[in-house]
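Trainee: Structure, please.
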Amino acid sequence: MNRDHNVKRPSVVVIDDDKSVREALRGLFESVGLATETYGSVQDFRASDHPEQAGCLVVDIRLPGESGLEFQESLARNGSPRSVVLISAHADVPMSVRAMRAGAIDVLTKPVREQDLLEAVYRGIAEDGARRIEASSRAGVEARYAALTDRERQIMGLVVTGMQNKQIAAELCITEATVKLHRGNVMRKMEAHSLAALVRMADIRT
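Mentor: Presented below is the predicted three-dimensional model:
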């Protein structure tokens, strides 16, 4: 592993095979208070202790071994929340379009304007944080949903469509009192304080 800088919780990770570029970018990011780590290749980064650390990745498109574009696409395929800003001295339009379609925050051409890069990185950090919060919320909803019985899940599915207790009772051939009991259990187990909250949870699961 070729680690140029060692901090516990980086906000920015730079992957570039040119050491002078790595050092320059590290200096830029640290000058504005962004903790930074740098690596010479994707392989070095993958071998690091925290490959899923939150923040933004700044990656050269053309790297030895796994390219920056291939790396970014693999993150997208695996559902990683990581934000990626790609940089290159040789980026063309098709390559840029391919990167953006795969979810890149931006594709910047070297020499990169410092302000453009900082703006892209700040945007990447914000989007990374938002995706991680969403993922955490989804995990919580899934855990609570897993605690429901089959009947409670069935009731929840009908409740969030707007069906009334009487309609649900007729649909399932059970009493309205039974529907109310199950509905109360659903609201309690899902920690939903309103029907609107329960609907949002159902939306998160879809």
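Trainee: C-alpha only now, for contacts and for neighbours.
Mentor: OK.
Trainee: And the helix or strand harbouring Val21, what's buried?
Mentor: Of the helices and strands defined by DSSP states H and E, Val21 is found in helix 19-31. Buried residues in helix 19-31, defined by neighbour count with 16 or more other CA atoms under 10 Å: 21-23, 25-26, 28-29.
Trainee: and this one, so I can compare the two:
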Amino acid sequence: MGNKGVVYVIDDEADVCEALKVLLHTAGLEGRTYASAEEFLSDVKLSRPICLLVDVRLPGMSGLELVHQLQAGPIRPVVVMITGHGDVPLAVKAMRAGALHFLEKPFEPAELLQTLEEALQRVSQMAVEEATYAAIEESYGSLTPREQEVMALLAEGMPTKLLATKLGISTRTAEHHRAAVLKKMGARTVSHLARMSTSLQARNPPTRF
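Mentor: Predicted structure coming up:
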């Protein structure tokens, strides 16, 4: 797989952690291991998407509880859950908690590495999405309050003349605002602007618009 990234392993079995670190190293990956969810949380602050390999049953906070907590945050990790006591109900709970995959011990090294490759590809995709969103948010912050109003109405599909009437401004002024909004947001078309608006609304309370 080459040197593609880091896998955070959370498992209370020291021998399992050590074996996984060796396996990951042979695949060109770095494994960082933790014996509990609490140890992981005290050491890692999520500021970007990461890949987690988590045992369902852990001392203290369980793997499922950890995933539920992390999924509630603004940066969600990509999770592969593992267990030595797997069953269908537990697998369903893991997937509902947000896990990408669920593997039962003992697993085949090739299967695990293939699963982690998929997870790391998803991490890369999410990182791109985060960067794109950050750029959109920065551009939105450069708009004046009036331009933000115009953007919201344009995103709803409102024609310029109707927009001008609604805001009590001339059509020429509305067209000026429209051009300024498209330029500042880096939007090619109004449809592109609408997609940006949808992205912002998905991350922020509706009252923003």
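Trainee: Can you find which helix in the second structure contains the most residues?
Mentor: With DSSP state H setting the assignment, residue counts place helix 109-141 as the longest helix in the second structure.
Trainee: What secondary structure category should be reported for the residue nearest the centre of the first structure?
Mentor: With distances taken as CA atoms, centre = their mean, the first structure has Pro81 as the residue nearest its mean C-alpha position (2.1 Å). Per DSSP: H, G, I helix; E, B strand; the rest coil, the local secondary structure of Pro81 of the first structure is coil.
Trainee: my read is Leu53 of the second structure is in a strand, agree?
Mentor: Yes - Leu53 of the second structure forms part of a strand when assessed by three-state DSSP.
Trainee: I'd guessed it sits against Val6; true?
Mentor: No - in terms of CA atoms under 8 Å, Leu53 of the second structure does not count as a neighbour of Val6; the distance is 10.6 Å.
Trainee: who's more crowded, those two?
Mentor: Leu53 (27 against 16; other CA atoms under 10 Å).
Trainee: Now do the contacts for that one.
Mentor: Taking CA atoms under 8 Å, 6 or more residues apart in numbering, we find Leu53 of the second structure in contact with 7-10, 79-82.
Trainee: hmm, 6 Å instead?
Mentor: Contacts here follow CA atoms under 6 Å, 6 or more residues apart in numbering; on that basis Leu53 of the second structure touches 8-9, 80-81.
Trainee: Any chance of JSON lines for the residues you listed, columns distance to Thr33 of the second structure, secondary structure and neighbour count?
Mentor: What follows is those, written out as JSON lines (distance: CA to CA, whole Å; DSSP: H, G, I helix; E, B strand; the rest coil; neighbours: other CA atoms under 10 Å):
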{"residue": "Tyr8", "distance to Thr33 of the second structure": "6", "secondary structure": "strand", "neighbour count": "19"}
{"residue": "Val9", "distance to Thr33 of the second structure": "5", "secondary structure": "strand", "neighbour count": "25"}
{"residue": "Val80", "distance to Thr33 of the second structure": "14", "secondary structure": "strand", "neighbour count": "24"}
{"residue": "Met81", "distance to Thr33 of the second structure": "14", "secondary structure": "strand", "neighbour count": "26"}
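Trainee: any idea how far Asp17 of the first structure lies from Arg138 of the first structure?
Mentor: 37 Å (CA to CA, to the nearest Å).
Trainee: cool, Gly55 of the first structure as well?
Mentor: Applying CA to CA, the value for Gly55 of the first structure to Arg138 of the first structure is 20 Å.
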